[in-house]
Structures are given as C-alpha cells and as structure tokens.
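Participant: the sequence isn't on hand, but the structure is:
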C-alpha cells in the first residue's frame, strides 16, 4: 500500500484576516498556504490545512515537518538562517564544466577573487567544485581534484566566506574540510564513495543529499517514473534515514531533488511544479537549476551562456515553493531578483 504524500498548495499573501487554523506557514519561511494536495494510491485530492488531522499519523508527521521552522546552521563563527531564500554561488575550478569550465584554470587566487565577488553580490555561501558532473564527463583522480579545490577553499575561508565543497569523494571532502570548508554538497547523496558518510559524520558538518537514479555510476542513468515527485521524495526519505543511522544529525542534512540528473524534460518540469512536496522531509531544500539543459530545451536550444532569463525564472519558482537555498551561476542577477521578490512578499504580509 502506498503512503500518503502532501504538497502545500493554495498559497496566500498573508495570514492576516484568515480564520484560526485555516492557513499554515511553510517551514518557518515567508510563504503561507491554505491546503494540501494529498497523493495516495496514485490519486490526488485537495484537503484544507484545518482538516489534515483526520488523515492519520503519516499525514500528521508530514504536516509537522512541512510547517516546522528550519533550524539555522552554525558554521564556525557564522550562522546560516533559512527563514528566507538564500543564494549559493557556483564556483567551478574545472576545465570541463558544462557552463563555465576552464574559466579559472589553475589560478587559485583568481578563482577565490571570483568567489569573493559572488559574496559581495549577495551569495550566502560559495560552492566550490573540482570535478564536472555533466553527462559524459571524465572522472577526476582525487589527487587532482584536491589540488584544484583546496587552495581556493583556503583563500575563501581566510577571507571570511562560507564555503561548501561540491564533491562525491571522501578524500576530497576530508581535504576541503581540513582547509576550512563548512559544508559538503554531494551529488551522489554519500553513495559514490563508501567512506563519505563516515567522513561527514566524524566532521559533524552539514551535508546536501542530492537525488540521482544511479549515484554510484555518475548520476545520469535514465529511468521511467510513474510519479517523479513522489518517487524522488521516497528515495530521499530513505537516504536521510540511512545517513542518520550512519551518525549524521538530521538537523545537519539538506536535500536537493537533482534537477537534470537522469531525468527527462517532463520529469524536471514536474519536479519544479511539485517542489513544495520536499518540505515534508523536514530538511532545508536546495534547488540547482541554473543554466541547465531544460532551459535550452524550452527556448529554441539557447546555449548555456544565454540562459539567464530561464535561470531567474526557475530561481523565483524555487523561492515561491519555499526552497531555502538556490544554487546559481548568476549571483548578482539572482540576488537582485530575490530582493524584489522579498519586497513584494513583505508588502503582501502587511495587507
């Protein structure tokens, strides 16, 4: 028998003037909603928030997870709060990334300066990666990846930046964390390297678990989904439980639905339209859709460098769905879009 899944729907501008219990706040953030789309046994129906208690223990658990404020992350002397959407700036130090490969070459100082510029432009955290995970990319030897990543991480941390390391290799995680990185972002959800969960648990650092259908093979295997949002949710739910069992605190886990990883255009659009379902996992949600292939597919095959408009649209879609962290290439433009979005939300909340 399938389990119930809940997706917040019927968002409202403000709770002011609403009857008691008629609306709920989404994950302690800036969005309020009045109902759930309930999925059970392949069927969907809409249920008012006030009536969710009649649906049983599973629904009550999901409702509690969806509405609970996300605890801030204490990262050294800095705090990352999740009561509004934040920007994570993508800093690739690879020769072959799909978007900006080769931009920084072997210039660690130049890469770090680019990271600092992202921070000035509005990025809350800089996500440093030394291996491309685009389809068909060659696996990078961990020694080379460490050599690319660590000098950049060291410079950014010395300059006061919050840094995440985008890697699936335990040795790279260890080296980057030793250099001062604050967070691990793993596209394999700690499945590619059997030592990864141990490394993260020992460090006590936060980790982003991303969904992919074949994380041990690179993440781009194609499968057929009957209900992609529900199936990705269930996969992430199982991964969270496994990671918690491995000694990683649930409060240190973030999730990412893995837009573009082993999913068709239709799958990706369905995930984006159903993004709010992932708040039922009780973890902050990261959305990484910047400059991805789906934008080109919907805009006359626009090349990577011409996907800003689509990237901003998807970032704002994430903000509307309550995503707490938006991983983007175009930091200044995204930060500006979010400032305007927040201005609109602030005004709406006061009527």
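Facilitator: That came through fine. What you see is a predicted model; the values in this text were computed from it and never measured.
Participant: could you use CA atoms for every contact and neighbour count after this?
Facilitator: Noted.
Participant: can you give me the end-to-end span of stretch 316-334?
Facilitator: End-to-end span of stretch 316-334 (CA to CA, to the nearest Å): 8 Å.
Participant: does residue 241 count as helix, strand or coil?
Facilitator: With DSSP: H, G, I helix; E, B strand; the rest coil as the basis, the three-state label of residue 241 is helix.
Participant: same question for residue 88.
Facilitator: Applying three-state DSSP: residue 88 is strand.
Participant: could you work out the end-to-end span of stretch 185-199 for me?
Facilitator: Stretch 185-199 has an end-to-end distance of 13 Å (criterion: CA to CA).
Participant: can you check stretch 24-37 too?
Facilitator: End-to-end distance of stretch 24-37 (CA to CA): 14 Å.
Participant: how about stretch 315-327?
Facilitator: Stretch 315-327 has an end-to-end distance of 9 Å (CA to CA).
Participant: could I get the full set of helices for the stretch 101-250 of the chain?
Facilitator: For the stretch 101-250 of the chain, the helices defined by DSSP state H, counting those that start in this stretch cover 108-121, 142-158, 170-178, 196-203, 228-245.
Participant: second structure for comparison follows:
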C-alpha cells in the first residue's frame, strides 16, 4: 500500500479562466482506512464542464468545493484495501471523488462497476459514468424525439453530444451536429452517422442551418450557449423542445451575459426550454445503462474517448474543454497500467 497520495486542492476561487495557483498539486500522507472504509486507487478521472462551476461559489446543484479542499470530480478505480463488509479488494467502483490517485471512502457517492464483456474500463466509465445517462434522459425525457423531426446537437463531438446524436438517429430523427473543426465534423457524419455537421469555427451557423433545415428545428440539445444558442433558437419550429444541458461558453465569464436575443420566439412558437441535471434521474440510472449497453452491443452507438495521461496535468487538460481542444469524452488516465496495484 502507498503511504502517500497525490492530490489537487482548490487554493482559491478562479476569476474568469482558471489561472495558475487556483488549484495546487501536492503529495500528502495517505490516510489509513477505518472500520467501514476502503481505499480506492483512482484509475480514471472524468473532466467535465461542471468542474468549473464547482470551483465557484455561484448558485449550483451541489455545494461548491471549499477553498483548501480536494477538487471534486467523477472517478473510477479499483479497491486496494478494504475494511468495509461487502467491499472486496479488486472490485471496481465509480462515482464522486477527489482529484487524487488514492481516496479513502465509506462508499458514499460511489457505486460498484460491472464491465460489459469486451468493454475496457475507460469506455465503460466514459459512457456509463455520466455522459451516457445525460444524453439518454435529456433527449428522451425532455426532447421527446419523434421520427422525421430535426434534431440539432451543439458540442456534438464531445462526450454527451456524440451519444445524443446517435440516439436521435435510432429514434428516426434527422440529426445535425455543431462542432469546432472540419475533423470533428467529418467524424460526426462518417463515423457516427449524423446527417450533417456544421463547423462553427469556419462556417456561419445560422446560414448553414437555413440550408440544412429550411423548415426549422424541432429539438435543440443545448450545451454551449452564446451565439450558437441564439442561431438555433431563432430557427426553432412551433412547439419545439430544448433540453438545456449546459452553457459552457459562459462558465469563465466574469460578467453576467444577456439572455438569448430571440426570447420572443419562445412565446410565439410555444417552445419548451428545460434545464436539467443528470442527477435528477439517479433513481432511473439502471434504465439508461441497460438501454445504452444494448445499443452499443448492437453496434448502433459508437463512442470516442479522449484519454490524457497524468493526474499532474489535469488542470491543463481541463482547459481544453473550454477551448474546444477535446475530441470525445475527456478522461485523465490517473495511473498507467504498469503502476496499478
């Protein structure tokens, strides 16, 4: 067993983009598990847009990370020591944990993981840990897709967006993805089966939507906000639905942004805009995992993980989420294979 662990702690609340010194990486003594606890060696850390929200003291769905406390994230790992009945050494667990290579837990916030046959831990964690259920419940419960409708997905080459678009295709929708860069757009169409893709870095999103969806948009799965949201909002059809998953374009803002310029469309077109947090569906998690696992086994859903090495580089890796530098679900490989206990 290790006697030390490496951990990121929140040193101060970021103002705007995360700056050097906002989080501090250091080694510290490894706490011993007490009766009813176990030690998890963290193998993968999920990096998600919500990490930036947790660093702030703004209104949010969980208590903010306290200054001086370990940074919070979604983790997956293997039990290396257990003093808790029912938790065996070698078992895989995932859930909420610190940005660290080891953690001591009583099990709160963690769930056992069972890997589907032939599915690596990185893929299972990347899909079932957070993004798959987010896509599943957001699109099906709020978007309510119907065959023949037009679905637009922003941040479509990211962890959630790639799955949303494929579920939309399964449900018979015409799917248009919005992503940053020609390579990502080719991936959406050629690999994932999207009907079309718009490169927001090189194309006019509004003009391309007019060409690709002249009759308008029925469902907008929104993750970005800002001008992209405005462009889609203005082209929503009567009784359109907008699952609001995130607003990553504004997470580093230091001043409050004005709302979409097209709010009047919500009234005149009788639109439904509903924000949601995937933990709202915690009691139905198994439903999403079963459905997604079935579609993956059938080859109807493919996923791409963007796995980056090194816990010590987690902050730099996180920045790529806000600059569009990730391609697929962003994970940190905390412990390489050779160093796993």
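Facilitator: Ah, there it is. Keep in mind that this is a model prediction, so the values were computed, not measured.
Participant: next, the TM-score between them, please.
Facilitator: Overlay of the two chains. TM-score (TM-score structural alignment, normalised by the length of the second structure): 0.31; 170 aligned residues with a CA RMSD of 6.2 Å.
Participant: before we move on, the earlier item: could the helices of the stretch 101-250 of the first structure be laid out in TSV, adding distance to residue 32 of the first structure and mean neighbour count?
Facilitator: Listed next are the helices of the stretch 101-250 of the first structure as TSV, based on distance: least, CA to CA, whole Å; neighbours: other CA atoms under 10 Å:
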stretch	distance to residue 32 of the first structure	mean neighbour count
helix 108-121	28	19
helix 142-158	36	20
helix 170-178	37	21
helix 196-203	34	19
helix 228-245	21	18
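Participant: give me the packing partners of the helix or strand containing residue 287 of the second structure, helices and strands only.
Facilitator: Element membership for residue 287 of the second structure (DSSP states H and E) is helix 285-297. For helix 285-297 of the second structure, the elements it packs on are helix 131-137, judged by 3 or more CA pairs under 8 Å, 6 or more residues apart in numbering; DSSP states H and E.
Participant: before we move on, the earlier item: may I see the buried residues of the helix holding residue 287 of the second structure?
Facilitator: Neighbour-count burial for helix 285-297 of the second structure, counted by 16 or more other CA atoms under 10 Å, picks out 285, 288, 289, 292, 293, 295.
Participant: among those, which two are most distant?
Facilitator: Taking CA to CA as the measure, the buried residues of helix 285-297 of the second structure span a maximum distance of 15.7 Å, between 285 and 295.
Participant: which stretches in the stretch 201-341 of the second structure count as strands?
Facilitator: For the stretch 201-341 of the second structure, the strands defined by DSSP state E, counting those that start in this stretch occupy 217-221, 236-244, 272-275, 305-309, 329-333.
Participant: I'd like the buried residues of helix 285-297 of the second structure as CSV, with distance to residue 124 of the second structure appended.
Facilitator: Shown next, in CSV, are these (distance: CA to CA, whole Å):
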residue, distance to residue 124 of the second structure
285, 14
288, 13
289, 10
292, 10
293, 9
295, 13
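Participant: kindly provide the distance from the residue lying closest to residue 32 of the first structure once chain neighbours are set aside to residue 173 of the first structure.
Facilitator: Closest residue in space to residue 32 of the first structure, ignoring its immediate chain neighbours: residue 25 at 4.5 Å, by CA to CA, 6 or more residues apart in numbering. Using CA to CA, residue 25 of the first structure is found at 35 Å from residue 173 of the first structure.
Participant: wait, residue 175 of the first structure sits on residue 146?
Facilitator: Yes: the pair residue 175 of the first structure / residue 146 is scored as a contact, 6.7 Å apart, by CA atoms under 8 Å.
Participant: ranges for the strands of the first structure?
Facilitator: Per DSSP state E, the first structure carries strands over the ranges 5-12, 24-25, 32-40, 43-48, 73-75, 78-80, 86-92, 125-129, 163-166, 183-186, 207-210, 253-256, 286-287, 325-328.
Participant: for the first one, packing partners?
Facilitator: Just to be clear, that refers to strand 5-12 of the first structure. Here strand 5-12 of the first structure touches strand 32-40, helix 57-67, going by 3+ CA pairs under 8 Å, 6+ apart.
Participant: list the buried residues for that strand?
Facilitator: Buried-residue list, strand 5-12 of the first structure, by 16+ other CA under 10 Å: 5, 6, 7, 8, 9, 11, 12.
Participant: and what of the last one?
Facilitator: Of the residues in strand 325-328 of the first structure, those buried by neighbour count under the rule 16+ other CA under 10 Å are 325, 326, 327, 328.
Participant: of those, closest to residue 157 of the first structure?
Facilitator: Nearest to residue 157 of the first structure among these: residue 327, at 19.0 Å, using CA to CA.
Participant: can you verify my assumption that that closest one contacts residue 91?
Facilitator: No: using CA under 8 Å, residue 327 of the first structure makes no contact with residue 91, being 10.3 Å away.
Participant: coming back round to it: what about the residue nearest to residue 32 of the first structure, how many neighbours?
Facilitator: Residue 25 of the first structure: 20 surrounding residues under other CA atoms under 10 Å.
Participant: ditto for residue 54 of the second structure
Facilitator: By other CA under 10 Å, 21 other residues sit near residue 54 of the second structure.
Participant: SS state for it?
Facilitator: At residue 54 of the second structure the chain is in helix, as set by three-state DSSP.
Participant: isn't residue 152 of the first structure up against residue 109?
Facilitator: Yes: at 6.9 Å, residue 152 of the first structure and residue 109 qualify as touching, with contact defined as CA under 8 Å.
Participant: now residue 197 of the second structure: closest residue in space, sequence neighbours ignored.
Facilitator: Nearest to residue 197 of the second structure is residue 177, by CA to CA, 6+ apart, at 4.6 Å.
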